[in-house]
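Q: structure for the following, please:
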Amino acid sequence: MELSIAKLSNDPLFLSLLLLLLPLIIWLWLKLQANGRQKLNLPPSPPKLPLIGNIHQLGKLPHRSLRNLSKKYGSLLLLQLGQNQTLVVSSADMVKEIVKNHDIAFSDRPRTTAANILLYGCTDVGFAPYGEYWRQARKICVTELLSLQRVNSFQFVRDEEVEVAVDRLRRASFDREAVNLSELLMLVANNVVSRSALSRKFESEDGKSKFGLLARRVLVLMTSSCVGDMFPYLNWIDYVRGFTSSLKQVNKEMDAIFDQIIEENENSNNNDRQRDFLSIILKLQQDGLLDMDLTLDNIKAFILDMLVGGTDTSSTTLEWVMAELMKNPTAMKKLQKEIRGVVGDKTKIDMNDVNQMDYLKCVIKEALRLHPAVPLLLPRQTTSKVNLGGYEIPPDVTVFFNVWAIHMDPGLWEKPEEFIPERFENSSADFKGQDFEYLPFGFGRRGCPGMAFAVAFILYTVANLLCWFDWEFTDGENAENLDMDEVYGLTAYKKVPLRLMPILTKSD
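A: All right, here's what the predicted structure looks like:
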């Protein structure tokens, strides 16, 4: 029997017939599935193509494509992505209803091929399935790294790394050299996160972040098209086209880095060094003081979350803040006046100074409104049938929350396409996701646990960039022609890196 199957698998006629019949088989299977769902009152859907459904309508910038579809079909939109039903939520009212009535039902994560391979079987905090493991994992990470007390304790790290960046900018100013600000901000973000989590930096000899680009590769792979996720019986295609091997290679590279870090930590005899997240977790595990046993892979998954999430989202936000200020010189001058007025004759900025900078907070909020770091948030998955907005939502549906579309809603925001920080001067909107019109860090149980860490770093960094320097365009750019195109890879970062000339204005 095995020999017959082997012969058939090598028979060109058999393979040709199989390839011809496969689309028909898939179409019939999907048709049967669709007929079974017709009894439900589902949200509206755009017209679908056979087999692929609505995949072709996502485009390179899905948050923008989905906003256009929601304008036509409504704020609850049901797409068919291969075999997968996907709900897109694009209104503050629907988010509010979900949080108040269905938060648990919308708190799970879909298990994708990329997340499974890159994130150690989805044992990180971001993509772990909703349940007891996720609750305990989140508790550990928040308590030991991301609580307000811990965030404040890492201020010396922010001080030192931002000061290093300021020194580099000062030298560039003396030499009249333009700087790749996007690259520098990624380096600073990665150094702050890695020192807080691991007491070490990933900086190459030429002053670039060795982990920053790897972190971005992880995020891009997380959102790359995976045939097996959309058509599980065609997962072999991902092996043939090299996608699966790419995932495994990146995981292998990261795993080698983490193995080395953990080994160095365990062999370290320096008891006086700053106790970082990794040291604390390993000690708690060794002493049996955790509420659950963690494997080394679990710990690596936590570290990966912090390094990847903390590096790319923060550096992307800083990049957009500076780009928007360069496009809007009036806002830039107003913010510089506030920052320099608060700092006065001091040679160093501290967080007490930053806390007095109200317009700075407005600028950061407005930049995150226009450019939420993760415009569709991390995908969620329903765990049970839910009635939402007059429609029936089945279980096991992937859910995207188009935060960017909510932030662009003209019914909520006056002149939503424009950069107007003043809109937040008398607004109750904050970063916590409790105002459903403004959700840069998500909301509910699966909201971003690193919000306090990120906001403190972003505020402090921008205050330093604008206190000590003026900024000029290079290469013939100006406020009118500055390229603001995006690239989507879970985060939405600037397509063309931001190159500017720093002009030292205040000696510190």
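
Q: all contacts plus neighbour counts: C-alpha atoms, from now on.
A: Noted.

Q: check contacts around Pro394.
A: For Pro394, the contacting residues are Thr382, Ser384, Lys385, Val386, by Cα atoms under 8 Å, 6 or more residues apart in numbering.

Q: turn those residues into a markdown table, columns for distance to Asp508.
A: Below are the contacts of Pro394 laid out as a markdown table (distance: Cα to Cα, whole Å):
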| residue | distance to Asp508 |
| --- | --- |
| Thr382 | 53 |
| Ser384 | 58 |
| Lys385 | 60 |
| Val386 | 58 |
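
Q: which of those residues are buried?
A: Thr382, Val386 (16 or more other Cα atoms under 10 Å).

Q: next, the second sequence, to be compared with the first:
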Amino acid sequence: MADTSDMYLYLGLALASLLVVLLATRRRSRRSSSAAAALRLPPGPWQLPVIGSLHHVMKGRLPPHQAMRDLARRHGPVMMLRLGEVPTLVVSSRDAAREVMRTHDAAFATRPLSATMRVVSNGGRDIAFAPHGAYWRHLRKVAVVELLSARRVLSFRSIREEEVAAMLRAVASASAASAAATVDLQAAMSALVSDSTARAVMGDRCKDRDVFLRAVDRAGELAAGLNTADLWPSSWLAGRLSGAVREAEKCRATLFGVLDGIIQDHLEKTGSGCDGGASTGEDIIDVLLRIQKEGGLQFPLDMDAVKSVVIDVFSGGSETSATTLGWAIAELIRNPKVMAKVTAEVRQAFAASGTVSESALGELRYLHLVIRETLRLHPPLPLLLPRECQEPCRVLGYDVPRGTQVLVNAWALGRDEKYWGGSPEEFRPDRFGEDEATATVDFKGTDFEFLPFGAGRRICPGMTFGLANVELPLASLLFHFDWEAPGMADPTEFDMTEAFSITARRKGNLLLRPVLCVPVPGV
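A: Here you go, the predicted structure:
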């Protein structure tokens, strides 16, 4: 999503441009209302002609997932909105999420393809937005078995360790240059995760990384859906006046253009017999090209499908991990006692070796509680990815018409006092280790109050890949450095403002002063 000012610009444009279709919209609404009279639809806030519920969702400066949480407190955990002309069910309770993602999982297993998302996903040729059906099942099997399996993720360990070591050396050099030096740790971690992911996906760092990342970021903003083409899909005028689809086409062209050269390099190496042969040495593009070459698939992978899957894995593996790392460090700065406890654990575990080893990260119990608590308060995709109702069904006794877009508010679920006690906004990792009610709650899709990766058929297949990009960098940064927020007497004042995008990243920079405590090898 764009900045708040951009949202109001879109809304103003929509109001100005869509008045000419108001009468037609109202006629359709009357027909829809008469058809819905026999249904028990979920409650929701009052609506305006043309814009529907947008004025509620875009009220003030709150991100949409926060505004939707506040609306749900007044209208209930199963709430019907109309975003422009798109009927949207918002689910904000554990029981409702269970019905959507388990009881009626098959009915809600497809993805809506808005005008911009249709462009960004190349017509649903990727894993995340492919419509539910045989093609998606085929792609998901490829992802789970070949691309993102535990064995494949483990094969990329040396890449992660090399990239983390390079980042640590850069931070140590900045610290040695001046005792007062600060580093933008968010930028450093984003570059680290992007380079690690690029090497795992493409075999090497991407020479056009910044161009590629800008296109990925902009595509994510457009895909959030707050533009006239997506809000009024039946209006030819809205589509014509919106620049979002044209921007999405430019983003896709940029991404495909970068990948064309990388894939061509892979094909040339394979043709010359320089591919190495061993499956453990394959990057993800190698795997996809091998599967394509072997053939015999029900749905052969053409080059556009290969590129769509590569973009999927890259954006999912880098953006969500970098977002989680940023929130984890920010929460630790705001909570010095938690910072001291997790730092002590890491340093005790690796004091003898002088460096963090990924193979021993499983011993760091409290570090994993910190990551879990970060994901509870700051799920990278606060509304997950949208689903669409494929057949009429009922959720908590309310009728959900076919074609309704469904949003599960994972952010609201993770902060609901019904599930997390009297202080759900507090960053307290021990709630997963000591509190009887929450100690066993996990994020693997069976506990519906905690859904950072989703659940059911559309649960994120890259969970292991993403977590690997969080655990080693976080442990290494805590092992070698103490971290200070310069000029801040009260850590609770640390800025935690969210940016508007499809992911809920921190809005500001993460300017911190590193204090070297354990020497970094090679510096």
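
Q: put one on top of the other, what's the TM-score?
A: Once the chains are laid over each other, their TM-score by TM-score structural alignment, normalised by the length of structure 1 reads 0.92; 488 aligned residues with a Cα RMSD of 1.8 Å.

Q: wait, which of the contacts of Pro394 of structure 1 is closest to Val487 of structure 1?
A: Nearest to Val487 of structure 1 among those, counting by Cα to Cα, is Thr382 at 28.3 Å.

Q: the closest one against Ile98, yeah?
A: No. Thr382 of structure 1 lies out of contact with Ile98 (Cα atoms under 8 Å); the separation is 11.0 Å.

Q: give me the common contacts of these two.
A: Common contact partners of Thr382 of structure 1 and Ile98 (Cα under 8 Å, 6+ apart): Phe106.

Q: between the contacts of Pro394 of structure 1, which is nearest Lys334 of structure 1?
A: Nearest to Lys334 of structure 1, judged by Cα to Cα, of the contacts of Pro394 of structure 1 is Thr382 at 45.3 Å.

Q: now which residue in structure 2 aligns to the closest one?
A: Taking TM-score structural alignment, the alignment pairs Thr382 of structure 1 with Cys389 from structure 2.

Q: do I have it right that its match meets Gln405?
A: Yes. With contact defined as Cα under 8 Å, Cys389 of structure 2 reaches Gln405; the gap is 6.5 Å.

Q: what's the spacing between the counterpart of Leu289 of structure 2 in structure 1 and Arg273 of structure 1?
A: Alignment note: Leu289 of structure 2 maps to Leu282 in structure 1; criterion TM-score structural alignment. Noted for Leu282 of structure 1: a distance of 15 Å to Arg273 of structure 1, by Cα to Cα, to the nearest Å.

Q: looking at the two, which is more packed in?
A: Using other Cα atoms under 10 Å as the criterion, Leu282 of structure 1 and Arg273 rank with Leu282 on top: 18 against 9.

Q: with structure 2 superposed, average distance for whichever strand or helix holds that one?
A: If you go by DSSP states H and E, Leu282 of structure 1 is part of helix 277-286. Its matched residues in structure 2 lie on average 1.4 Å from helix 277-286 of structure 1 after superposition (mean Cα distance after the TM-score superposition for structure 1).

Q: next SSE after that helix?
A: helix 296-304.

Q: mind listing what Ala106 of structure 2 touches?
A: The contact partners of Ala106 of structure 2, by Cα under 8 Å, 6+ apart, come to Arg457.
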